[in-house]
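Student: sharing a sequence plus its predicted fold:
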Amino acid sequence: MFRPLSIFIGARYTRAKRRNHFISFISLTSMIGLALGVLAMIVVLSVMNGFQKEMRSRILGMVPHATLSAEQPLDDWRKVADSAMKHPEVVGAVPFAELEGMLSYKGMMQPVQINGIDPREESKVSIIGKHMVQGDLDALVPGEFGVVIGEISARRFRLNVGDKLTLIVPEVSSAPGGITPRMQRLTVVGVFKVGAELDGSLALINVVDASAIQRLKDGQVQGVRIALKDLFMAPEVSRQIVAELGQDYRTDDWTHTQGSLFSAMKMEKTMIGLLLLLIVAVAAFNIIATLIMVVADKRADIAILRTLGATPRQIMAIFMVQGSVIGTVGTLIGTVLGTITALNVSQWIAALERASGRQIFSSDVYFVSYLPSELQVGDVLLICAAALSLSFLATLYPAWRAAQTQPAEALRYE
């Protein structure tokens, strides 16, 4: 079978022959280093993707994707909801209210955001019903001023279902200060746990009770909350809906309240990826050292090839092939092992926890009580491209040095 001279000799130099076992060992270590670098990048980025997915599903599954409101409270929220549901990206539209205040219990206080919800409709736009650890959303009966609090708040105040606490909200008044506190007694009817900071900063009450606290008329609500198929389209979709409703309406979406968190997570992934790329760069540097040693060892062979008619371009190609083989094999091994590890790391960590009897990611300490992993094809392709590119670039200087070898000088003492 016909093979170009450069490929034949370059592949032959990669294998161990008689007196160059040490150089082949260095080639093997370069492959292993590159494989470990690629494996580490794939696994770490997959784990970060898993954490991002968990945080996105838990936090953005609780907060509104977008809200629709007007200058005045809505008298007929169903009209607005029906208009929003006409958009193909909207999967749910429910009444919504939002208050900010302080929870007080036996002298202890903490700031809290109160969301007014309709328990019968909430499952259309929120995952809260799947994360109740005590009580049930249906216990939020209008007029009884029940409240569902987060697990962190319940633990901080040592509250259980049936306990009573006080909600303090600011109210504009004609008093000298302009604002006076208004207090409302609430009864804990449920506790939720989504494994995020919302467990300590969010509480839910019935939207009718929220309207009463806000001194709205019967049937009025503050706004409408919508859920979307693709939450990243929230700004565009909400603007389109408001444009159809008219100028009296306004909108807000999750990018204003939670966007900075996910931007920080995205930047963190990028920076960690660049740091891990240094491992691949070190392995590529080992390829440079390996090829320089090979060039020094093969000076006589290079000179003989030159005297037989090999051009400097062919000599350069020989060592570029050798370095590329090392880089390609190392990248393929790392990609296969990294993909297998990323797909199974969650099960392996869980098995390790069962075998050791200790929980590595305790739910009392971490928001996510297991190690999530999500392998993305784009990340794998990007990592492979970076590793192969660095491996190829690492071959250029040693190959150029080999091409500059002068036959007479190399054979003078042979």
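Tutor: Nice, thanks for sending it over. As the structure is a prediction and not an experimental result, all values here were calculated from the model.

Student: please count neighbours and contacts with C-alpha atoms only from this point.
Tutor: Will do.

Student: now the spatially most central residue of the chain: how far from M41?
Tutor: Nearest residue to the geometric centre of the chain (CA atoms, centre = their mean): Q52, 2.5 Å. For Q52, the distance to M41 (CA to CA, to the nearest Å) stands at 16 Å.

Student: what do you get for A351?
Tutor: On the measure of CA to CA, A351 and M41 end up 23 Å apart.

Student: which one's more surrounded, the two?
Tutor: More crowded of A351 and M41, by other CA atoms under 10 Å: M41, with 27 against 12.

Student: which element is the more buried one on?
Tutor: Assigned by DSSP states H and E, M41 belongs to helix 21-59.

Student: would you agree S126 is in contact with I59?
Tutor: No - contact criterion CA atoms under 8 Å: S126 and I59 do not qualify, at 9.9 Å.

Student: between those two, which contacts overlap?
Tutor: Contact with both S126 and I59 is made by no residue, according to CA atoms under 8 Å, 6 or more residues apart in numbering.

Student: returning to that earlier point: check which helices and strands the helix holding M41 is in contact with.
Tutor: helix 259-297, helix 312-356, helix 377-403 (3 or more CA pairs under 8 Å, 6 or more residues apart in numbering; DSSP states H and E).

Student: including distance to R19, could the ones you listed go into TSV?
Tutor: Formatted as TSV, these follow (distance: least, CA to CA, whole Å):
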stretch	distance to R19
helix 259-297	10
helix 312-356	18
helix 377-403	20
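
Student: check it against this one:
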Amino acid sequence: MFRPLPLFIGARYTRAKRRNHFISFISLTSMIGLALGVMAMITVLSVMNGFQREMSSRVLGLVPHAAILGQQPLDDWRQVAARAAANPAVLAAAPITELEGMFSYKGMMQPIQVSGIDPAEEGKVSIVTRHIVQGSLQNLLPGDYGVVVGELTARRFRLNTGDKLTFIVPELSNEPGGITPRMHRLTVVGIFKVGAELDGSQAYIHIADAADMQRWAPGQVQGVRLKLQDLYAAPQVSKAIAAGLGEGYRADDWSHTQGSLFSAMKMEKTMIGLLLLMIIAVAAFNIIATLVMVVNDKGTDIAILRTIGATPAQILGTFMVQGSLIGIVGTLIGGVLGVALAFNVSTVVGWVERVTGQHVFTSDLYFISSLPSELQWSDVGLICTAGLVMSFLATIYPAYRASQVEPAMALRYE
């Protein structure tokens, strides 16, 4: 059976026992280092993907994917919602009126964004109805001036359902200061918790109460909130819908309010990936040291091969095969361990918490209580490819040195 000489000899050199055990140790550590680097990179990027998924589902489940807002208050929001829903990218639509102001309670103040909603329609476009921990969104009744606040706001003010607080809304006026505060007394009818920063900066009132605060006619709203199939198509879809409605309408989407958060998360994932790639690079460079010592140790064998007819290209290929096999085995082991750990990272963290008695993530301090993970096979392929390429490149210089060994010089003292 035909066997390429470099592949045959390179494979034999890789698994053969060496007289110099230090070389075997360095070879083993190179393989282990490469496996650990690949495993760590797959696991960490999977955890980063999990964090991004959690933040997307929680933050963008609460914040409007997109909104069609009128230059003037809308008299018939259902007509605008029907025309927006005709777009195949839109899953649902609901009315919304947004106000910004301050909550005041027993001398404490907090900036807040209050959304006027229709409790019967809000469940179609938001996840808030599934995250009510006290009271109910249906307790928002027109004219009652009820409010549903976030868990962080309730904890900061020590609020429970039935408590009353003051909502301060700035209003432009002809007074010397230019702005006159208007105060509205609100009753807490519900508390929600989605596990994100919005728990401390978002609140909900009835759409009719929001219109009254804005001194609009009953039934008028600021715009229509949209839920989309593809979050990342929100800018294009919302602009197309607003353009189709004609003059007097403008588009808004989540990228204007939350875009910096997700851009920062994307940059963080990129930088962590580059830092972890350095671990793989260090392990790959160890292959250079291993092969240089192997070349020095096998100088006599190389010379004998050259004297019986082996060409410099075959010697070059032999040591490139040996180094590449170390890289392939290390990358495969790291890939398998990384995938297994990425799928079970929450279980592993739970086991560590039980053994040590310490909680890695506590709900009192963090927005999550477990470590999320989302394995993306494109990341696995990219990481394994990077490991294999760097391992292959690391073999070029030692293999070239082996191909330049002169038989006469190597056998001079033999």
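Tutor: Structure received. Predicted model only: the values in this text are computed from it and were never measured.

Student: what about N20 of the first structure, neighbour count?
Tutor: 15.

Student: from Q314 of the first structure, how far out is it?
Tutor: N20 of the first structure sits 22 Å away from Q314 of the first structure, going by CA to CA.

Student: likewise L103 of the first structure?
Tutor: 78 Å.

Student: now swap in S238 of the first structure and tell me
Tutor: S238 of the first structure is 62 Å from Q314 of the first structure, by CA to CA.

Student: higher neighbour count, the two?
Tutor: In this view S238 of the first structure and Q314 are compared by other CA under 10 Å, and S238 has more residues nearby, 23 against 19.

Student: can I take it that the more buried one is in a strand?
Tutor: No - secondary structure assignment (DSSP: H, G, I helix; E, B strand; the rest coil) places S238 of the first structure in helix, not in a strand.

Student: pretty sure it contacts S69?
Tutor: No - taking contacts as CA under 8 Å, S238 of the first structure lies outside contact range of S69: 10.9 Å.

Student: which residues are in contact with both of these two?
Tutor: In contact with both S238 of the first structure and S69: T251, using CA under 8 Å, 6+ apart.

Student: without its sequence neighbours, what residue ends up closest to A67 of the second structure?
Tutor: What sits nearest to A67 of the second structure in space, not counting adjacent residues and going by CA to CA, 6 or more residues apart in numbering, is R225, at 4.4 Å.

Student: A196 of the first structure contacts S57, correct?
Tutor: No - in terms of CA under 8 Å, A196 of the first structure does not count as a neighbour of S57; the distance is 10.6 Å.

Student: higher neighbour count, these two?
Tutor: Between A196 of the first structure and S57, counted using other CA under 10 Å, the more crowded position is A196 (18 against 14).

Student: show me the contacts for the more buried one.
Tutor: 55, 58-59, 367.

Student: try V380 of the first structure
Tutor: Under the criterion of CA under 8 Å, 6+ apart, the contact list for V380 of the first structure reads 42, 335.

Student: from I127 of the first structure, how far off is it?
Tutor: Counting by CA to CA - V380 of the first structure and I127 of the first structure are separated by 31 Å.

Student: all strands of the stretch 1-150 of the second structure, in order?
Tutor: Ranges of strands within the stretch 1-150 of the second structure are 66-74, 90-105, 108-117, 132-135, 146-150, based on DSSP state E, counting those that start in this stretch.

Student: can you say which of these is nearest to R158 of the second structure?
Tutor: Nearest to R158 of the second structure among those is strand 90-105 (9.5 Å), distances taken as CA to CA.

Student: quick one: list the elements packing against the closest one.
Tutor: Applying 3+ CA pairs under 8 Å, 6+ apart, we find strand 90-105 of the second structure packed against helix 77-85, strand 108-117, helix 119-122, strand 164-172, helix 207-213, strand 221-228.

Student: rerun that using 6 Å as the cut-off
Tutor: Applying 3 or more CA pairs under 6 Å, 6 or more residues apart in numbering; DSSP states H and E, one finds that strand 90-105 of the second structure contacts strand 108-117, strand 164-172, strand 221-228.
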